[in-house]
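Asks: pasting the sequence and the predicted model now:
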Amino acid sequence: MNKFSDESVYSFIEYLQIEKNYSEYTIGFYKKDIEQFSLFMNAQGIDSFKSVEYFDARLYVTDLYSQKLARASVARKISCLRSFYKFLLREKLVKENPFVLVIQPKAGVRLPNFFYEEEMRILFEACDNSTLLGKRNLALLELLYATGIRVSECSNILIKDLDFDFATILVKGKGRKERYVPFGSFAYDALQGYISGVRDELMKGKQQHNYLFVNSRGGPLTPRGVRYILSNIIESASLTGKIHPHMLRHTFATHLLNNGADMRTVQELLGHAHLSSTQVYTHVTKEHLRKTYLNHHPRA
């Protein structure tokens, strides 16, 4: 890529960081998708982003399908490049958006995986409550399950964001949007125990800061650190199947809906901008009801 292209990508990434406030995890996908498109441009002899036309965009999508990528992956890459060119148009660096008319494939409904209540009990028991780090891990797990917050949101929590009088937490979500989320008695007790008897010990003799969760060296716990801890807890619990830390967020939403919570409330708690993002969990609850019916009705 030429200098023009490099500067364009740099400006776009800066825009995602500063104006859109996207996480490094999300930005990483944007970088990867643009880099992949740049390789395609090189192969086609296209020397700059402003030289790309609608035909080139269609050809690129055809190339993606030839790689046997999932529809969701193709849709994400198209969406990324459409956003990239929308930014370049805004900055008057290109004259048209070649991806604006490219049709995105419809992704099939993919039901989010979640933990059953018995599995959650096993996860909590996997935290060694006799050690400082075990108590920290329990507080972390309790808070994530109690609130359904994202891993990236969890790592940004400050001590002052907790209100123990009302058992609520101020969460800073995507796009600098803030929301208050309540937490229950189990998370309350675990957090109180962690703050009063663990956090200060882990930070003893270290540089002081106001982040709620700290690592073994007393520094702020990063999103990667949170994922590492959760992965270790899941591994220690010896649960089987395909498991990832984001399942705690899915579990929070699914358990609320299974126990009668209305969807609008769950949407607000999750920090979803659109109700459609929350509606996927209705598929989970319907499947749960169907399995319960088939397993227990005498004429099922």
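Replies: On my side now, so go ahead.
Asks: rest of the way, CA atoms for contacts and neighbours
Replies: Fine.
Asks: just the helices in this structure please.
Replies: For the chain, the helices defined by DSSP state H occupy 3-18, 24-44, 54-66, 71-90, 117-125, 132-147, 151-155, 185-194, 200-203, 223-236, 247-258, 263-270, 275-296.
Asks: helices and strands around the first one, which ones?
Replies: Think helix 3-18. helix 24-44, helix 71-90 (3 or more CA pairs under 8 Å, 6 or more residues apart in numbering; DSSP states H and E).
Asks: can you say which of those helices is nearest to residue 230?
Replies: Proximity to residue 230, assessed across the helices and strands packed on helix 3-18 by CA to CA, is greatest for helix 24-44 (16.9 Å).
Asks: roughly how far out does that closest one sit from the chain middle?
Replies: 20 Å (CA atoms, centre = their mean, to the nearest Å).
Asks: now do the buried residues in that helix.
Replies: 27, 30-31, 33-34, 37-38, 40-41 (16 or more other CA atoms under 10 Å).
Asks: in addition, the following structure is provided for comparison:
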Amino acid sequence: MSAEQDRWISTFLEAQAAELGAARNTRLAYGRDLVDFGGWLGRAGKSFALAERGDVEQYLIYCEAQGLSKATRARRLSAIRQLYRFAFEEGWRKDNPGMRIKGPGRSAKLPKTLDLPQIEALIAAARESGRSPADTTRNRCLIELIYATGMRVSELVELPATAARGAPAMILVRGKGGKERMVPLSSPARAALADWLVLRDAADEAAQAAGKKPSRFLFPGRGAAGHMTRQQFFVLLKSFALHAGLDPAQVTPHTLRHAFATHLLAGGADLRVIQTLLGHADLSSTEIYTHVLDEHLKALVLNHHPLARKA
């Protein structure tokens, strides 16, 4: 495979670990699947960047001819779809050639989410976590912001400090592919943001006085990027989950994003509004949350229909 294809795979797998909390074995399996697909494309004189839907379909036929099981072929198609979805969000491709291809029998899973009491427990844990008052204030701000806005973890950690100035009711978020959107802030998120800015700016002033360059990010970091990394937030979130008595395996940055969308839809928000807030380019990416409506409608019938109550 080419160096470019290696870069696609490694960057994708890093994001899987940071944003979705993908287990090591899952990442290894996806890595092997994508290396195999990349090698097949290379032998056909193509690459990830140039592959079309027909190429993906031909690859699946090739896998079947090799005697691979349905489960293995379904996983390979899933890896390819997720790679291209990531590439689309990163601006590397303008389409997902694996999107409309019917898999070999594996049904799609609904996104994992958290209920409101679990979210409240997580926020309470963040308020009590940290080695210093500044850490605790920052942790509270991180959780309040990501749940209030449904931001991707990369969007959260890369927020510039200027986006939070002036006690904003909405903040500008730069999403995948450089696309911008406005997201509203809840009252708790605004309060947490104001408290964090006071401490963050004080630390910035102290750093400047010591001859250090101030950070332009809302959540500064010591690394080369200058901001908190996705991996650092992932580790923090797992510690909050443990402190809250939740299963850390069920709590990831993406779970919080799903909770944001699920709770909005259950509360009556329009699907198009949720699409805009999440920064989804295609409504089909948002439609998976309509499973919430099924449960909501079922509850309405069971609780309010006279025959259901009598039964």
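Replies: Alright, I've got the coordinates. Note that the structure is predicted; figures quoted are calculated from it, not measured.
Asks: overlay them and tell me the TM-score.
Replies: Scored against TM-score structural alignment, normalised by the length of the first structure, the superposed chains reach a TM-score of 0.72; 268 aligned residues with a CA RMSD of 4.1 Å.
Asks: residue 195 of the first structure matches what in the second structure?
Replies: Under the alignment (TM-score structural alignment), residue 195 of the first structure pairs with residue 197 in the second structure.
Asks: if I look at that match, how far off is residue 138 of the second structure?
Replies: When distance is defined by CA to CA, to the nearest Å, residue 197 of the second structure is 9 Å away from residue 138 of the second structure.
Asks: more neighbours: which of those two?
Replies: Taking other CA atoms under 10 Å, residue 197 of the second structure and residue 138 do not tie; residue 138 has more neighbours (25 against 20).
Asks: just so I know, which of the helices and strands packed on helix 3-18 of the first structure lies nearest residue 164 of the first structure?
Replies: Among those, the nearest to residue 164 of the first structure by CA to CA is helix 24-44 (30.5 Å).
Asks: for that closest one, packing partners?
Replies: Helix 24-44 of the first structure sits against helix 3-18, helix 71-90, with contacts defined as 3+ CA pairs under 8 Å, 6+ apart.
Asks: so who does the counterpart of residue 162 of the second structure in the first structure touch?
Replies: Matched by TM-score structural alignment, residue 162 of the second structure corresponds to residue 160 in the first structure. The contact partners of residue 160 of the first structure, by CA atoms under 8 Å, 6 or more residues apart in numbering, come to residue 210.
Asks: let's go with 10 Å and repeat that
Replies: 169-170, 210-212 (CA atoms under 10 Å, 6 or more residues apart in numbering).
Asks: in CSV, list the residues you listed along with distance to residue 281 of the first structure.
Replies: As requested, the contacts of residue 160 of the first structure are arranged in CSV below (distance: CA to CA, whole Å):
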residue, distance to residue 281 of the first structure
169, 23
170, 24
210, 35
211, 31
212, 30
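Asks: shared with the second structure, which of those residues?
Replies: Among these, the contacts conserved in the second structure (both residues aligned by TM-score structural alignment, their matches' CA atoms under 10 Å) are 169-170, 210-212.
Asks: next, count neighbours for the residue lying closest to residue 22 of the first structure once chain neighbours are set aside.
Replies: Of all residues not flanking residue 22 of the first structure in the chain, residue 16 sits nearest, at 5.8 Å (CA to CA, 6 or more residues apart in numbering). Residue 16 of the first structure has 19 neighbours, counted by other CA under 10 Å.
Asks: residue 311 of the second structure and residue 302 touch, don't they?
Replies: Yes: taking CA atoms under 10 Å as the contact criterion, residue 311 of the second structure and residue 302 are neighbours in contact, 9.3 Å apart.
Asks: show me which of these two is the more surrounded one.
Replies: Set residue 311 of the second structure next to residue 302 and count neighbours by other CA under 10 Å: residue 302 wins out with 14 against 6.
Asks: what residues sit buried inside stretch 155-168 of the first structure?
Replies: Under the neighbour-count criterion of 16+ other CA under 10 Å, stretch 155-168 of the first structure has 155-158, 161-162, 168 buried.
Asks: and residue 285 of the second structure? What does it align with in the first structure?
Replies: Aligned counterpart of residue 285 of the second structure in the first structure: residue 277 (TM-score structural alignment).
Asks: should've said residue 144 of the second structure
Replies: By TM-score structural alignment, residue 144 of the second structure lines up with residue 142.
Asks: gap between that match and residue 121 of the first structure?
Replies: Using CA to CA, residue 142 of the first structure is found at 11 Å from residue 121 of the first structure.
Asks: which one of the helices and strands packed on helix 3-18 of the first structure lies closest to residue 148 of the first structure?
Replies: Shortest distance between residue 148 of the first structure and these, using CA to CA, is found for helix 24-44: 18.3 Å.
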